[in-house]
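1. Sequence and predicted model, in that order:
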Amino acid sequence: MVMSASTFCFLHILRCQIELPRNSGGIIGQELGEASIITFGNSGATLLLIAVFFSGLTLYTHISWVKLMEIVGRNTLVFSMLCYKETALLWERITARKEVTYENEQTNAEPKGIANVTRFEIPEPAKPKVKAKQAPVITFAESTPEVIIPEQLLAQAVVSKKVQTDLFKDVEPGALPDSELLDLRSVSVRSYSNDELEDMSRLVEQSLQDFNVVVEVTAVLPGPVITRFEMQPAAGVKVSRISSLAKDLARALSVTSVRIVEVIAGKSVIGLEIPNQEREMVCFRKGLESSKFIKAKSPLSLFLGKDIAGSPVVADLAKMPHLLVAGTTGSGKSVAINTMILSMLYKATPDDVRMIMIDPKMLELSVYDGIPHLLTPVVTDMKDAANALRWAVAEMERRYKLMSKVGVRNLAGFNKLVSDAEERGEPIQDPMYSYTTELAEGESIPTLSTLPNIVVVVDELADMMMIVGKKVEELIARLAQKARAAGIHLILATQRPSVDVLTGLIKANVPSRLSFQVSSRIDSRTVLDQGGAEFLLGNGDTVMPS
């Protein structure tokens, strides 16, 4: 290192004020310099000396040049970001000062050329300007801002939409009700930002790694009520190990509870659902006005709510064909039943759908008493409930005999056959009419007409099973087994999903399940045949296996 420095000084520093023998490089520099010039030339000798000098410096000081460049680059980035933040903050202050100055000028300005103008006559033109200037200043130094509607603007928007619907206008017979009869509520709530979701993903991975469970978060799906993390477990990791750590994950993530989705249809990942900081209220009117519900052609279309992505969920009861709803008191079960009933009332006329409602509590379904869709008044006595179910079984048998006579396989085919015959002007005579009966003068053999779907709604199955018992179980089992093709469908709700209420005969013939929050894992397995419903949040949070 000394020899290369001396030679470099001899080559490039010709004059030096210090008295040294034989010029600036000394004796060593002069001898090596003359030899290197003869051998490599001036440029080649210079490059060689620089390389030898820095190689010797590296060996002597043990300096890592790569690490040195990383330190310099990191400090440069930190300094540039600091300068950028300070510049953005300064620009924000200048902009805010200009806004305040502009508002003061507008407030203090006096109209010119107009005399005797009072303040009352001015319709406050400054409000829209202040509203436009109150938008937050977005800077690149911060994360994505939260979209929160100010309370004043929200109140103005709600007030502007409150228009009284004409309740006494002429309505055509058989017309469907208008969605304007329902309230329209639109409230924006705060959700997790992208940075928070990224941090929570890393926290989930780290928390599971602390328990020797290796997973990788592959996707995050934020929704109106919950946020789902899709995790890919490492090879050899059992789902049961992750499910057993649900409470530990809830504590690590500082949330009330988490739910582990063991199986996601069409994917090889495991779902982890955590509640949002603020829950979004699901508006029933928005669901009815959604394109998915409007495009649904079935008169038995049901709006069930929103999925984890915020999209409306619309199901067809005719394809289910029966539905079992379970959940504890206060979990949202009765609200769901009312939502299903209203969905059918907004979608179908009494000619399309008729209902039998059984309400042991005498409170939930009594408001529907008197509507034209009911085949019978709302049943509140459980002894009468058995008679209603017995009539439904008899009607099922009658429809099967009738469809067998005309040669169709289901109710849709029967109605299409009858409608086509009426359009041709050739109505079909009733094949089950007894010709031994004498017809009165001017009376003809009755003809067939279209048959409506029949929906049997039971608000509390456990109470009915407790009072009536085996008779009702046999009737429900017969309807669940055979009533699909006859157009008869069941909606059964219970708050006690135990095995003595949901017997094996009923469960085997009611394939569609809708579970709200239940009290234990055993109840969850009774309803869904899998765990997870005990970790739901309540107040409408539900799970429906596909």
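-> Sure thing, it's come through. Residues are numbered from 1 along each chain as shown.
2. From now on I want contacts and neighbour counts done on CA atoms only, so please keep to that.
-> Noted.
3. So Leu272 lies in a strand, does it not?
-> Yes - when DSSP: H, G, I helix; E, B strand; the rest coil is applied, Leu272 is found to be in a strand.
4. Would you confirm that it contacts Val263?
-> No - with contact defined as Cα atoms under 8 Å, Leu272 does not count as touching Val263 (10.8 Å).
5. quick one: which of these two has more around it?
-> Leu272 (23 against 14; other Cα atoms under 10 Å).
6. Roughly how far does Glu534 sit from Ala296?
-> 32 Å (Cα to Cα, to the nearest Å).
7. neighbour-wise, which of these two wins?
-> Shown here are Glu534 and Ala296; by other Cα under 10 Å, Glu534 has more neighbours (22 against 15).
8. Quick one: residues contacting that one.
-> If a contact means Cα atoms under 8 Å, 6 or more residues apart in numbering, then Glu534 has Gln517, Val518, Ser519, Ser520, Arg521, Asp523, Ser524 as its contacts.
9. who touches the nearest residue to it once chain neighbours are set aside in this structure?
-> Once flanking residues are discounted, Glu534 sits nearest to Val518: 4.9 Å by Cα to Cα, 6 or more residues apart in numbering. Applying Cα under 8 Å, 6+ apart to Val518 gives the contacts Ala326, Gly327, Thr328, Ser524, Ala533, Glu534, Leu536.
10. Put this next to the previous one:
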Amino acid sequence: MPIRTSPQRHSDPQPQRRQRATRVVYEKHQEPRGISKPLSTETKRILIPIILGLAALLSGLSLFGAAGIVGEFINNFLSLIFGVTRFVVPILLIIWAVLIERDEQLERKSHHVIGFVLFLLSANGLAHVSIPLADMIDTGVQGYRGGIVGLIFAYPLLRFTGIYAAAPILIIFLLMSIMLIFNFTISGLANFMHAVCGRVWRWFADSVMYTRTTVATGEEPLPEISQHRLATADDAAENDVEEEEEVVAEPQAAGDPISGKQEPLPMPRKHSFKPLPAFDLLLANKSKATAGDIKSNGQTIVDTLKQFGIGSELAEVRTGPTVTQYAIHPNKGVKVARIMALSNDLALALAAHPIRIEAPIPGKPYVGIEVPNERVALVTLRELLEAEEFQRRSSNMHMALGKDVAGKVWFADITKMPHLLVAGSTGSGKTVCLNTLILSLLYQNTDETLKLIMVDPKRVELTMYNGLPHLLTPVITDMTRCINALKWTISEMERRYDLLSKVGSRDIASYNKRVPQEKLPFIVFVIDELADLMMQAGAEVEGGIVRLAQMSRAVGIHLIVATQRPSVDVITGIMKANIPARIAFSVASITDSRTILDSAGAEKLLGRGDMLLQTADMSKPKRIQGAFVSEDEMKKVVDYWKADSAPEYNPLVVEKQAHSSTVFGDKGEEHDPLFEEAKEVVLESGKASTSLLQRRLKLGYARAARIIDELEAAGIVGPGDGAKPREILALKSADDIIKNGNTEMLDAMDGETPVEGDEESNDE
């Protein structure tokens, strides 16, 4: 019997545990819905401001006797408690409602409550300051001056300190309450007032200048007035625009070919100063991000890590326009690589994809887990340009990028980059980013301080900028013109270096200060699609870009290159080495991400402007939500500049530079010693290639390629066209061909086949 009953005794508890577990799971799924479920954060953000708004409306109407019996009771109550400051109560309720509605996480911020209480106490106390102590109690109880609240706060203060000390104390408390309510410092208040006064002054100065210009029919404004206007309109005060004179060049005979010396940029015409565009041309931001249930997501992350044996705690949460970053503080002894390997498990637990892990967060002992928001906020260019950081910029070459995961605005100074590579898959926001960068520069510079060269092989992205006075040439869509523009830019770079060396300046800023009458404008070369150019003429395009990237920073020439094909044959290693600043948008694979940034991460971006920024001074890429610019906004800004100014194109930019320096920097007639011998080899063989010169002349690749470029610059061979052989533009004379006995080549020149009798005619 014991042997039979023993299995039953040991097996009885297990079915009971299973039934109990099943019952618990069933009861968990049978939880009541609707009423017992706590209100979501979004619902609270809607309901609380509505309630406060209704209270403000009712209290405001009661002050004027427009709310019936209830309003009369509210008015008497507010009069007894707050006295004359009862008129401030509806305003405070409205401010409180707005602050709650703007609080995305709906956190209980004690400084708001303390600020409201301190404001009422100090305001009511100030209302009681001028009353003698003997009459203060009766006045307060009857609801006059500051009411009961003012009596409670002012009476002991006046009794122990006196009126001359109590008044300054109450004023200081009043200022402190305002700082607590709106969360800013005294310097922030001063900067705000300075910005407001500056805008009012600009508006007044613009109105006066416009009136003077329109009244004086046919007369130009005085130069002194124009310079004064310029100084007040430019916040940076570093690129103050002055009227420039044309650089006198040596006269050329009509019909002479283009000389080997690069001609200077045509100086802008003298005209009255035109103010920079107003921010009203851009759209204001009205959207807000929704992160979802932050507390629940944070607890889910901690619990998921705990299931895999990783102890941690939630340190902080930062909500950005696209993602919300949960900062996790792991326990001591936990390897960061273990957390990095759990990205897919966290995505499964949070039902969110993709999830990016930043380990560690720069400057903090936390691991950042970035979860996509339920609703993405739109970042507009206007809110970036109106930001305080942009108003305090140090130069007029700042470009607006967007906002990071904490909602902080980001800008980049192209003079410090000094060049930028933008890459990403189709539809990821690459072209919108280019337009944002261009408009940022147009909002800071006139056509006297900035010149643009734009290349658009797709013919549809940048053509909207045609007619812009900042352009040196119409938007380039042709391959040959693009190569000529690169060569012209290199020649302009060398010309500027000659100018800097003559006056002893190291960069364009010091040169413009030393020679104010001949200021050099910045030149930004924008290429929208690098892949198309590399497929057609890879060697020349790469050589030109690398040469500019290596040397053009000091003379104010900068590159912005974009591509939607992030492969190694487009973004070459030497190109990446000379362009350290890069922006990566969403890509298809980790290989593409490493091609752009030399690190992973871009494959987990969300698209639509979600980017990773990598510069030379960054240890890790920074995630930023790029600003959005609509086509209508671009058209308004371009039309503003085109309204009163016509572009002055320089035809030399896209013309063939007959004797200009090559992309490798050889000048004029200083050819390689084997130039003539290589010329003979090319003309005798009827074809030209680097490998041919390597075999015939026993040269290395670099020297052979340099000689091929010299032959092209001399007009002997045509430009490279991908895999096709170069065209032979110059042919040997018939005497040289006969001397060498190569009559077949002569027949090929005449388009005839050799027949009997030809030798006799040749001998003659």
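-> That came through fine. Predicted model only: the values in this text are computed from it and were never measured.
11. What about the contacts of Glu534 of the first structure, which one has the most neighbours?
-> Gln517 (28 neighbours).
12. counterpart of it in the second structure?
-> Matched by TM-score structural alignment, Gln517 of the first structure corresponds to Ser586 in the second structure.
13. What range does stretch 393-401 of the first structure cover in the second structure?
-> With TM-score structural alignment as the criterion, stretch 393-401 of the first structure aligns to 490-498.
14. try stretch 469-481 of the first structure
-> Under TM-score structural alignment, the match for stretch 469-481 of the first structure is residues 538-550.
15. quick one: the residue nearest to Glu534 of the first structure is in a helix?
-> No - judged by three-state DSSP, Val518 of the first structure forms no part of a helix; its state is coil.
16. Can you tell me how far it is from Ala485 of the first structure?
-> The value you get for Val518 of the first structure to Ala485 of the first structure, if Cα to Cα is used, is 32 Å.
17. and what of Ser515 of the first structure?
-> Going from Ser515 of the first structure to Ala485 of the first structure by Cα to Cα gives 26 Å.
18. Would you mind telling me which of the two has the busier surroundings?
-> Ser515 (30 against 18).
19. Go ahead and confirm the more buried one touches Met544.
-> Yes - judged on Cα under 8 Å, Ser515 of the first structure makes contact with Met544 at a distance of 6.5 Å.
20. separation between the residue nearest the centre of the first structure and Thr227 of the first structure?
-> Against the mean C-alpha coordinate of the first structure, by Cα atoms, centre = their mean, the closest residue is Ile308 at 2.2 Å. As for Ile308 of the first structure, its distance to Thr227 of the first structure is 7 Å (criterion: Cα to Cα).
21. Quick one: residues in contact with stretch 294-309 of the first structure.
-> With Cα under 8 Å, 6+ apart, stretch 294-309 of the first structure has contacts from 221-228, 282, 284, 287-288, 293, 312-318, 336, 339-340, 343-344, 347-348, 352-353.
22. Among the residues you listed, name the buried ones.
-> Among those, those classed as buried by neighbour count (16 or more other Cα atoms under 10 Å) are 222-228, 282, 284, 287-288, 293, 312, 314-315, 317-318, 336, 339-340, 343-344, 347-348, 352-353.
23. So which of the residues you listed are in helices?
-> Phe284, Gly287, Leu288, Phe293, Ala336, Thr339, Met340, Ser343, Met344, Lys347 (DSSP state H).
24. which among these gets closest to Leu249 of the first structure?
-> Ala336 (30.0 Å; Cα to Cα).
25. Not counting its neighbours along the chain, what's nearest that closest one?
-> Closest to Ala336 of the first structure by Cα to Cα, 6+ apart is Leu304, at 7.1 Å.
26. now do Leu389 of the first structure
-> Leu475 (6.4 Å).
27. ditto for Gly311 of the second structure
-> The nearest residue in space to Gly311 of the second structure (Cα to Cα, 6+ apart) is Asn331, at 5.5 Å.
28. Kindly tell me how buried the residue lying closest to Ser552 of the second structure once chain neighbours are set aside is, as a neighbour count.
-> Nearest non-adjacent residue to Ser552 of the second structure, counting by Cα to Cα, 6+ apart: Met493, 6.1 Å away. Residues lying near Met493 of the second structure (other Cα under 10 Å) number 23.
29. What residue in the second structure is paired with Leu374 of the first structure?
-> So Leu374 of the first structure corresponds to Leu471, using TM-score structural alignment.
30. what range in the second structure matches the stretch of helix or strand Gln152 of the first structure belongs to?
-> In the assignment (DSSP states H and E), Gln152 of the first structure maps to helix 151-161. Across the second structure, nothing matches helix 151-161 of the first structure (TM-score structural alignment).
31. swap in stretch 273-284 of the first structure?
-> Stretch 273-284 of the first structure maps onto residues 370-381 of the second structure, going by TM-score structural alignment.
32. Could you do stretch 296-315 of the first structure as well?
-> Counting by TM-score structural alignment, stretch 296-315 of the first structure corresponds to residues 393-412.
33. mind listing what's buried in the matching stretch?
-> By 16+ other Cα under 10 Å, the buried positions in stretch 393-412 of the second structure come out as 395-405, 407, 409-412.
34. And the helices in the stretch 301-450 of the first structure?
-> 333-347, 382-406, 411-423 (DSSP state H, counting those that start in this stretch).
35. Include distance to Gly56 of the first structure when you put those helices into TSV, please.
-> Listed next are the helices of the stretch 301-450 of the first structure as TSV, based on distance: least, Cα to Cα, whole Å:
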stretch	distance to Gly56 of the first structure
helix 333-347	80
helix 382-406	99
helix 411-423	93
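36. Check those helices for me and report the most buried one.
-> A comparison of the helices of the stretch 301-450 of the first structure by mean neighbour count, using mean count of other Cα atoms under 10 Å, puts helix 333-347 on top with a mean of 20.
37. residue range for that one in the second structure?
-> Using TM-score structural alignment, helix 333-347 of the first structure pairs with 430-444 in the second structure.
38. For the counterpart of Ile454 of the first structure in the second structure, give its distance to Glu492 of the second structure.
-> With TM-score structural alignment as the criterion, Ile454 of the first structure lines up with Ile523 in the second structure. Here the criterion is Cα to Cα. By it, Ile523 of the second structure lies 10 Å from Glu492 of the second structure.
39. residue ranges of the strands in the second structure, please?
-> 312-319, 323-330, 356-358, 367-372, 398-404, 409-413, 420-423, 450-455, 522-527, 557-563, 581-584, 610-614, 622-626 (DSSP state E).
40. Export those to JSON lines and append columns for distance to Ile476 of the second structure.
-> Listed next are those as JSON lines, based on distance: least, Cα to Cα, whole Å:
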{"stretch": "strand 312-319", "distance to Ile476 of the second structure": "42"}
{"stretch": "strand 323-330", "distance to Ile476 of the second structure": "38"}
{"stretch": "strand 356-358", "distance to Ile476 of the second structure": "39"}
{"stretch": "strand 367-372", "distance to Ile476 of the second structure": "39"}
{"stretch": "strand 398-404", "distance to Ile476 of the second structure": "23"}
{"stretch": "strand 409-413", "distance to Ile476 of the second structure": "25"}
{"stretch": "strand 420-423", "distance to Ile476 of the second structure": "19"}
{"stretch": "strand 450-455", "distance to Ile476 of the second structure": "5"}
{"stretch": "strand 522-527", "distance to Ile476 of the second structure": "9"}
{"stretch": "strand 557-563", "distance to Ile476 of the second structure": "14"}
{"stretch": "strand 581-584", "distance to Ile476 of the second structure": "23"}
{"stretch": "strand 610-614", "distance to Ile476 of the second structure": "27"}
{"stretch": "strand 622-626", "distance to Ile476 of the second structure": "26"}
